[in-house]
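Novice: okay, here's the prediction I keep looking at, along with the sequence it came from:
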Amino acid sequence: MPPMQRVAITGASGMIGTALVGHLKSEGYTVQKLVRRASRAADEISWDPQSGTVDLEALAGVDAIIHLAGAGVGDKRWTKKYKSEILNSRLLGTTAIANAVNTVKPSVFISASAIGWYGETGNRAVIETDRAGEDFLAVVCREWEGAADLVSDVRTVKLRTGLVLDPTGGALGRMLPLFRFGLGGKLGNGKQWWSWITLHDHIRAITFALESKIEGPVNVTSPNPVTNQEFTAGLARALHRPALFPAPSFALKIALGGFASEILGSKKVMPQALMDAGFNFDYPHIAPALAALVD
């Protein structure tokens, strides 16, 4: 049986949250989902990030709180309004959960963040001790982690998540239809670094954070980042399709708005904290990872 029995999770209906709930239940955990409405079942706890309210009575006695909720950065064009939603959904939600953590005092608090913390890194590899960048998502991540830092006297882990790969969603889910039809190719010049991790290893890393003594910022990425050209060529090979149709930068900027900077930008991130703590990746290299994902 796991050392911690009862885990509460926000963002449990997202791609990562859904997989995490299933995995933790299979490992013997009791999982309760924080929902933004009145609870309707024993495994639900009501909360409202906008007002900062959490059902503390229902949350009392949990061994761990995992906070994954936040507006998706790639879900919509980055209008001024949506950029505000991206920031506020994280700032308000994390502040509410941090205050709840300070009240109910679980053994560990795990809060989502992102490798957007580092901003544009070019060809320079960065680790957890490197300072934050200056672009929009770097500012979001600083505020996001700052809200998590409101927690005191509870082991706190901030998951700086990279590009999570799974055919059910995220970037890979969006790219697969084009590549299956042989219409895929590199994005922009293809030289930008992508720091990726399979959903499978991401869930294992969260579980590792839950059960180990690791704390502070933790880069959740493969130890082998790849360029976009290497990624798209690898995906085409895994699908036995050509990759002859590159998407030029200007077209991506028109189609995606501000989010294009995340597709075209370069982030070369190393999971130093995980490696130092002894975490082993099942899929450290992109070719076998993509082969398994599209099989």
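Specialist: Looks like it came in fine.
Novice: please count neighbours and contacts with C-alpha atoms only from this point.
Specialist: OK.
Novice: which parts of the top helix by length along the chain are buried?
Specialist: Across the chain, the longest stretch assigned as helix under DSSP state H is helix 80-104. Neighbour-count burial for helix 80-104 flags 82-83, 85-101, 104 (criterion: 16 or more other C-alpha atoms under 10 Å).
Novice: please apply the same query to stretch 266-284.
Specialist: Within stretch 266-284, the residues that count as buried by 16+ other C-alpha under 10 Å are Ser266, Lys267, Lys268, Val269, Met270, Pro271, Gln272, Ala273, Leu274, Phe281, Tyr283, Pro284.
Novice: put this beside the first:
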Amino acid sequence: MNSPTVAIAGSSGLIGSALVSALRAADHRVLRIVRRAPANADELQWDPEAGAIDLGALAGVDALVNLCGVGIGDRRWSGAFKQSLRDSRITPTEVLSTAVAEVGIPVLINASGVGYYGDTRDRTVDESASMGTDFLAQLAGDWEAATAAAQQAGARVVLARTGIVLTPSGGAMGRLRPLFSLGLGARLGNGRQYMSWISMADEISALLFAISNDTLSGPVNLSGPAPVTNAEFTAALGRTLGRPARLAVPAFAMRAGLGELADGLLSGQRAIPAALEQAGFRFQHSTIGEALAYATARPTPQ
């Protein structure tokens, strides 16, 4: 029996790289969808802006995972950067969704974010909650809507609404750990905004679970079961690193330095993973303390 084949767009990113390794360790064949010339037979070149992708090369693919998208916090939110956030998500998703429909790929796992819900304040939300009204919510909503062709063709489409991914390999912790280690950790604004987080280990396990579990479809929150406020997160990270974090960055200073990006950091989502847990998924890191201990551990030397 042939090993299952999973195609991945966005495979060179933080999550994509880890997912490729996990799939290969599980004896799956991985077909990486790349923009450059292919380096080997396990790569497929595409040009999403031109709508160009080799449908024949996708024949026999069992699932396609779309992780495309410029990082939300990579730069200040200028008008041009906000457009790049949209362009890097929506057009590629439309191309991949159409390919899934035309080739008959049975499963599409499409990245999204818990920002879909807007600022929920202290209200707990699961996948049944409605879309918010801010920029990130509209971005996530349009991103998910771009999977329409695959859904209409009958593919099982999972909209993976991911929270903040905590990993020893970079990402948010790559920015925060040096500051906290120097005693410069600080809560943002009043610190009451909620943060939906997930460890990288659980993120990858949840994606593998979504690929293989036929009962999962539609929106699925990839976030830990116990979201925390920014103040709680700040205190927990300080404890984990042995450097108490007593500072605070005022909201006005954040808005002066970061512009509209600050609004994204000063709002949050108290999202819980109802769909995952109802399907039987079990978290390895179910508390913020466990996730931060994992995310601040030094990688084991090879």
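Specialist: Thanks, I have it. If you're wondering where the values come from, they're calculated on a predicted model, not measured in any experiment.
Novice: TM value for the aligned chains?
Specialist: Comparison of the two superposed chains (TM-score structural alignment, normalised by the length of structure 1) gives a TM-score of 0.97, and 294 aligned residues with a C-alpha RMSD of 1.3 Å.
Novice: hang on, the earlier thing: what's the average distance of the longest helix of structure 1 to structure 2?
Specialist: Its match in structure 2 and helix 80-104 of structure 1 itself, once the structures are fitted together, sit a mean 0.7 Å apart by mean C-alpha distance after the TM-score superposition for structure 1.
Novice: please enumerate the helices of structure 2.
Specialist: Along structure 2, counting by DSSP H, helices occupy 14-25, 79-87, 90-103, 135-145, 148-152, 171-181, 200-212, 230-241, 251-258, 261-266, 274-278, 288-295.
Novice: Pro92 of structure 2 -> structure 1?
Specialist: Residue correspondence, TM-score structural alignment: Pro92 of structure 2 in this structure matches Gly93 in structure 1.
Novice: for Leu137 of structure 1, see how far away that match is.
Specialist: Gly93 of structure 1 sits 17 Å away from Leu137 of structure 1, going by C-alpha to C-alpha, to the nearest Å.
Novice: repeat that for Arg237 of structure 1.
Specialist: Relative to Leu137 of structure 1, Arg237 of structure 1 is positioned 32 Å away (C-alpha to C-alpha).
Novice: out of these two, which sits in the busier spot?
Specialist: Leu137 (23 against 16; other C-alpha atoms under 10 Å).
Novice: make sure the more buried one is actually in contact with Ser113.
Specialist: No: using C-alpha atoms under 8 Å as the test, Leu137 of structure 1 is too far from Ser113 to be in contact (10.3 Å).
Novice: quick revisit: let me have the helices of structure 2 in a markdown table, extended by distance to Arg123 of structure 2.
Specialist: Below are the helices of structure 2 laid out as a markdown table (distance: least, C-alpha to C-alpha, whole Å):
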| stretch | distance to Arg123 of structure 2 |
| --- | --- |
| helix 14-25 | 28 |
| helix 79-87 | 27 |
| helix 90-103 | 29 |
| helix 135-145 | 16 |
| helix 148-152 | 29 |
| helix 171-181 | 24 |
| helix 200-212 | 23 |
| helix 230-241 | 15 |
| helix 251-258 | 21 |
| helix 261-266 | 15 |
| helix 274-278 | 15 |
| helix 288-295 | 19 |
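Novice: pretty sure Trp46 of structure 2 contacts Val34?
Specialist: Yes: judged on C-alpha under 8 Å, Trp46 of structure 2 makes contact with Val34 at a distance of 6.1 Å.
Novice: so how far is Asn228 of structure 1 from Phe181 of structure 1?
Specialist: Taken as C-alpha to C-alpha, the span from Phe181 of structure 1 to Asn228 of structure 1 is 19 Å.
Novice: more neighbours: those two, which one.
Specialist: For Phe181 of structure 1 and Asn228, the more surrounded residue by other C-alpha under 10 Å is Asn228, and the numbers stand at 24 against 12.
Novice: burial of Leu176 of structure 1, as a residue count?
Specialist: When neighbours are defined as other C-alpha under 10 Å, Leu176 of structure 1 has 20 of them.
Novice: quick one: map it onto structure 2.
Specialist: Using TM-score structural alignment, Leu176 of structure 1 sits opposite Arg177 in structure 2.
Novice: distance of that match from Thr234 of structure 2?
Specialist: For Arg177 of structure 2 relative to Thr234 of structure 2 (C-alpha to C-alpha), the value is 11 Å.
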